[in-house]
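Visitor: take a look and give me a structure for this.
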Amino acid sequence: MTAIVHHSSHRQAFLGGLLLAIVGAIFFSAKAIVAKLMYRYQVDAVMVITLRMIFAFPMFLVVAIWKARSEPPLARADYLRITVLGLMGYYLSSFLDFLGLQYISAGLERLILFLTPSFVMLIAFAFFKRRVGWIEWAALVVSYFGTVLVLLHDLNAGGSNVILGSVLVLGSAFTYSIYLISSGELVRRVGAIRLVAYAMCVSTVACVIQFFILRTPSELFVQAAGVYQLSLFNSVFCTVLPVFLTMVAVARIGAPTAAQAGLVGPVSTLFMGAALLDEPITGIQLTGTALVLSGIWLLSRKKI
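Guide: Next comes the predicted model:
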């Protein structure tokens, strides 16, 4: 009886972590739609990511100070690892993604970002000797097949710089996968919330330094009202909320599973794109969406 209760408790914790990863991925994926809307105001990736981080910074700073005061100090090596993760996972990855979105469609960007779970699984297999079960492989194959159906029509909609944009977003997927797997090892010692708060503060500093190198400070105060409104939405709902949800999910279900669950996020932008960017929804896209959701269901059946 005790064993049954214990297994049921673990199953509920796993499904809860899976749900957190899915919700976080949906909010996080919305940043592509927000970026496309902001680009209509003739701003570039440097402005988009800088405003995003400036608006998000106070929320992360409050959490960072709270954690620093309420928990024991970290080892110097951990501070160094957090700094590297902040630069790679939230600064470099996000900047490459926003930069690539200037040259390719949101649909093609979503397709490329679907390589992230593959990178995570390969890194975990090669460097951490993690066994990849058949359910994880099956979930990945089903979800990728659905992704191709959902996004195939976007492959022919890229601009003249589609190769450049694709390479930039590919770099974003790779660097974020390194962040995910590395954070999965560090989060057990540091804690999910503390790690996110510290790493995002590092990322904000990097973004601001970059802005002052490439732009003049006055440019931050002369944008249209819509730019600031979208930036605020981007910071709260596409940055602060999803990164905390993702980190908690990684702590509960592991980085590879959390990354695979995130496959549902980019597909959700199919409907957001239709509502906000006037992108059409076809029967093939709906079929692909159903396949991606089937992949998530397969993950939920994973034995723990």
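Visitor: contacts and neighbour counts: CA atoms only from here.
Guide: Will do.
Visitor: quick check: nearest residue in space to the residue nearest in space to the middle of the chain, chain neighbours excluded?
Guide: What sits nearest the mean C-alpha location of the chain, by C-alpha atoms, centre = their mean, is residue 28, with 5.2 Å. Closest residue in space to residue 28, ignoring its immediate chain neighbours: residue 238 at 4.6 Å, by C-alpha to C-alpha, 6 or more residues apart in numbering.
Visitor: give me the neighbour count for the one you found.
Guide: When neighbours are counted by other C-alpha atoms under 10 Å, residue 238 registers 24.
Visitor: swap in residue 137?
Guide: For residue 137, the neighbour count with other C-alpha under 10 Å is 17.
Visitor: re the thing from before, check contacts around the residue nearest to residue 28.
Guide: Contacts here follow C-alpha atoms under 8 Å, 6 or more residues apart in numbering; on that basis residue 238 touches 27, 28, 29, 30, 31.
Visitor: could you also give me the structure for this second sequence? I'd like to compare it with the first:
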Amino acid sequence: MNRPSSAAEAALSAAVPLNARHGLALAAIAAVFFSAKAIIAKLLYRHGVDAVLVLTLRMVLAAPFFAAVAAWQFRHAPPLTRRDYALIGVLGLMGYYLSSFLDFLGLQYISAGLERLILFLTPSIVLLIAATVMRRRIERHQWLALVVAYLGIVLVFVQDLRLGGDGVWLGGALVFGSAVAYAIYLTGTGELVSRVGSTRLVAYAMCVSTGACVAQFLVLRPIEALAVSCEVYGLSLLNAVFCTVLPVFLTMAAVARVGAPAVSQTGMIGPVSTVFLGALILDEPVTGLQLAGSALVMGGMYLLSRGRR
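Guide: This next block holds a predicted model:
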């Protein structure tokens, strides 16, 4: 009589590790795709386009996917209050419009590897916001993690400064501003996501961001600026589908399987993949200084994530 129960338990114990492996694989693929955004942007800049057009094409081409999810959520999910919609609008402008725009602006001046490492500091910025705005204490191990990570950024920044000149200061500041904007978005979504849901929040916020990007383009550029080569549209489609839409849903699927802490730690593959993709595709140099700095940044963020857990 116990045989069916034992067989079921054996099947369950075998399925759980497999499910976890699938979740970690999804998280790793999502991290690589997210990071490849910088590589695609660098390739687009070689065609003479600017950050305004790069961001607009990315958001417009990704918008149908998120609009479909938003429409489905609007019909089937519980209704939201006006306050919720207002918060989503503000957070959408901060997290997916301003953050993305500053990021693409900064990529015109710094390497893809440095850009990804600066953005990887976002959890540390969230911690600093919590300490200054919410008066939360920073523990000793968290200070150690911050010092290690920012020392790594200094090392990589020094290398880019040698190769890229004074523009690296501007690019680094813009990308760091992008990380701050996204950290504010993450901080603001803490309470909202429990009421709205992560899928609906992302879909609505992306729709708000797309509207802002289109409005910005119409104000700053003539409509004729859309007359670009097929290569630009092809790269932009890759940017929209493989570096925006797909990693968002892969990350959600990974979180459902293994949880947010494991997905966060798996995301450390992102900066590493950017360094080597930059060397392979963009001919960006890979030096010992850059590898040491990258190791420090990822080590610092790993210490921070372990401490939070």
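Visitor: TM value for the aligned chains?
Guide: Counting by TM-score structural alignment, normalised by the length of the first structure, the TM-score of this superposition works out to 0.80. Behind it: 291 aligned residues with a C-alpha RMSD of 3.5 Å.
Visitor: check the secondary structure at the aligned partner of the residue nearest to residue 28 of the first structure in the second structure for me.
Guide: With TM-score structural alignment as the criterion, the equivalent of residue 238 of the first structure in the second structure is residue 243. When states are read from DSSP: H, G, I helix; E, B strand; the rest coil, the local structure at residue 243 of the second structure comes out as helix.
Visitor: rewinding a little: so what corresponds to the residue nearest to the centre of the first structure in the second structure?
Guide: If you follow residue 28 of the first structure across to the second structure using TM-score structural alignment, you land on residue 34.
Visitor: any idea how far residue 31 of the first structure is from the residue nearest to residue 28 of the first structure?
Guide: Going from residue 238 of the first structure to residue 31 of the first structure by C-alpha to C-alpha, to the nearest Å gives 6 Å.
Visitor: for residue 245 of the first structure, same thing?
Guide: Counting by C-alpha to C-alpha, the separation of residue 245 of the first structure from residue 31 of the first structure is 15 Å.
Visitor: quick one, which of the two is more surrounded?
Guide: When neighbours are counted by other C-alpha under 10 Å, residue 31 comes out ahead of the other of residue 245 of the first structure and residue 31, with 26 against 23.
Visitor: hang on, the more buried one packs against residue 234?
Guide: Yes - Residue 31 of the first structure is in contact with residue 234 according to C-alpha atoms under 8 Å; the separation is 6.3 Å.
Visitor: ok, the residue mapped onto residue 119 of the second structure from the first structure - contacts?
Guide: For residue 119 of the second structure, the aligned residue in the first structure is residue 113 (criterion: TM-score structural alignment). Residues counted as contacts of residue 113 of the first structure (C-alpha under 8 Å, 6+ apart) are 169, 170, 172, 173.
Visitor: make it 7 Å
Guide: In this structure, residue 113 of the first structure makes contact with 170, 173, judged by C-alpha atoms under 7 Å, 6 or more residues apart in numbering.
Visitor: what does residue 75 of the second structure align to in the first structure?
Guide: With TM-score structural alignment as the matching criterion, the partner of residue 75 of the second structure in the first structure is residue 69.
Visitor: in what helix or strand does that match lie?
Guide: Residue 69 of the first structure is part of helix 45-70 when elements are defined by DSSP states H and E.
Visitor: helix or strand right after that helix?
Guide: Read in the C-terminal direction, the helix or strand following helix 45-70 of the first structure is helix 76-85, with elements assigned using DSSP H and E.
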